[in-house]
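Asks: what's the 3D shape of this:
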Amino acid sequence: MPASEGTIEQRITALGIILPLASEPAAKYVNYVYTNGLLFLSGKGPSAPIKGKLGHDFSTEEGYQFARQVGIEVLAVLKQALGDLGLVRQVVKAQGFVHAVPSFEEHHKVLNGFSDLMVEVFGERGMHARSVFGANSLRDQLPVIIDSIFEVELNR
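Replies: Reported below is the predicted structural model:
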């Protein structure tokens, strides 16, 4: 189904995605903060407990799938926050941290897993600015963590 057809929920179903319940923060912070029309999401990693580094334990292609899994977790948090994913006006920004060996050079290809999913789900509204960084270590030795910002329609 092209991104221009159907509701966001229908697109997710057509992609074969079943949204999990949003994971809860592991410390004293929240999954999201809403201010001035923007929804800021805390950094999320893949929902399954995966540990390791890109370029040592995992390939770029596996990293792409991990980033896509992070995108699904982000969709779950958006659903928790908004109730209706149709309230997303624009994916504004994604910032990724890729746990990698120093010689790894394909961080951008890993983050494409997240970016591609956002465009598949939201169409043109899924296009976003982004940055990606290599990291020597990440919490729980996760292979990738992504935080994101969304413009949303809320009357709060």
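
Asks: use CA for all of it now, contacts and neighbours both
Replies: Noted.

Asks: contacts for the longest strand seen in the chain next, please.
Replies: The residue-count maximum for a strand in the chain (DSSP state E) belongs to strand 88-99. Residues outside strand 88-99 that contact it (CA atoms under 8 Å, 6 or more residues apart in numbering) are 52-54, 107, 110-111, 118, 125-138, 141-153.

Asks: now the residue lying closest to residue 150 once chain neighbours are set aside: how far from residue 18?
Replies: Distance criterion CA to CA, 6 or more residues apart in numbering; nearest residue to residue 150, sequence neighbours excluded, is residue 91 at 4.6 Å. For residue 91, the distance to residue 18 (CA to CA, to the nearest Å) stands at 20 Å.

Asks: please provide the structure for the following sequence as well, for comparison with the first:
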Amino acid sequence: MSSVEHRLKELDIVLPPSQPPLANYVSCVRSGNLIFTSGAGCFVDGQPLYTGRLGRDLSVEQGYEAAQVTALHLLSVIKAEIGSLDRVERIVKMLGLVSSADDFYEQPQVINGASDLLVQIFGEKGKHARSALGTSVLPMNLPVEIELIAEVKADEE
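Replies: As a prediction, the model looks like this:
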């Protein structure tokens, strides 16, 4: 068992199956040793875990959970692309969008759900640069959308 898979098992985490894109794009693109994911949301069994805006329809705790679920989906996308999460050298950058009520200012606390999870799974390799932004709406009324950039080990020749 790989070290990342072992860590997932210790944390009692099961990665969801990688889902196909919802429109005319791909889930990720590899350029050299970097993987750029498309934006993803908090889907469980093909359905949104939550919908609505933070600060109006959802609590920070629900947003935090939505960010965690989204991060797991992105890890599934990366794993499908490279075969094993042990090939991740580091999580480089995260962009987190939070659908927010006009007076909601806790976007960083919501996106911490994804950041905290990545550090739990990857340790130091999971620490990343990050932006956490508020927006008025997201597709399908999702509360969170996240993109990742990950550095991966070079393909062996």
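
Asks: tell me how the two chains score on TM-score.
Replies: Overlay of the two chains. TM-score (TM-score structural alignment, normalised by the length of structure 1): 0.94; 151 aligned residues with a CA RMSD of 1.1 Å.

Asks: mean per-residue distance, the longest strand of structure 1 versus structure 2.
Replies: Strand 88-99 of structure 1 differs from its equivalent in structure 2 by a mean of 0.3 Å after superposition (mean CA distance after the TM-score superposition for structure 1).

Asks: so that strand aligns onto which residues of structure 2?
Replies: Mapping strand 88-99 of structure 1 onto structure 2 (TM-score structural alignment) gives residues 88-99.

Asks: thinking again about what came up before, the contacts of strand 88-99 of structure 1 in strands, which ones?
Replies: Judged by DSSP E, the subset of the contacts of strand 88-99 of structure 1 located in strands is 129-135, 144-152.

Asks: now check residue 28 of structure 2 against structure 1: what is it aligned to?
Replies: With TM-score structural alignment as the criterion, residue 28 of structure 2 matches residue 32.

Asks: what's the local residue count around residue 118 of structure 1?
Replies: Counted with other CA atoms under 10 Å, residues neighbouring residue 118 of structure 1 total 23.

Asks: without its sequence neighbours, what residue ends up closest to it?
Replies: Nearest to residue 118 of structure 1 is residue 126, by CA to CA, 6+ apart, at 4.8 Å.

Asks: list the contacts of residue 15 of structure 1.
Replies: Contacts of residue 15 of structure 1 (CA under 8 Å, 6+ apart): none.

Asks: return the residue of structure 2 aligned against it.
Replies: By TM-score structural alignment, residue 15 of structure 1 lines up with residue 11.

Asks: from residue 147 of structure 1, how far off is the residue nearest in space to the middle of structure 1?
Replies: Residue closest to the mean C-alpha point of structure 1, counted by CA atoms, centre = their mean, is residue 71 at 3.0 Å. To residue 147 of structure 1, residue 71 of structure 1 is 10 Å away according to CA to CA.

Asks: so which elements touch the particular helix or strand that has residue 63 of structure 1 in it?
Replies: Element membership of residue 63 of structure 1, judged by DSSP states H and E, is helix 60-82. Judged by 3 or more CA pairs under 8 Å, 6 or more residues apart in numbering; DSSP states H and E, the packing partners of helix 60-82 of structure 1 are strand 38-44, helix 107-122, strand 144-152.
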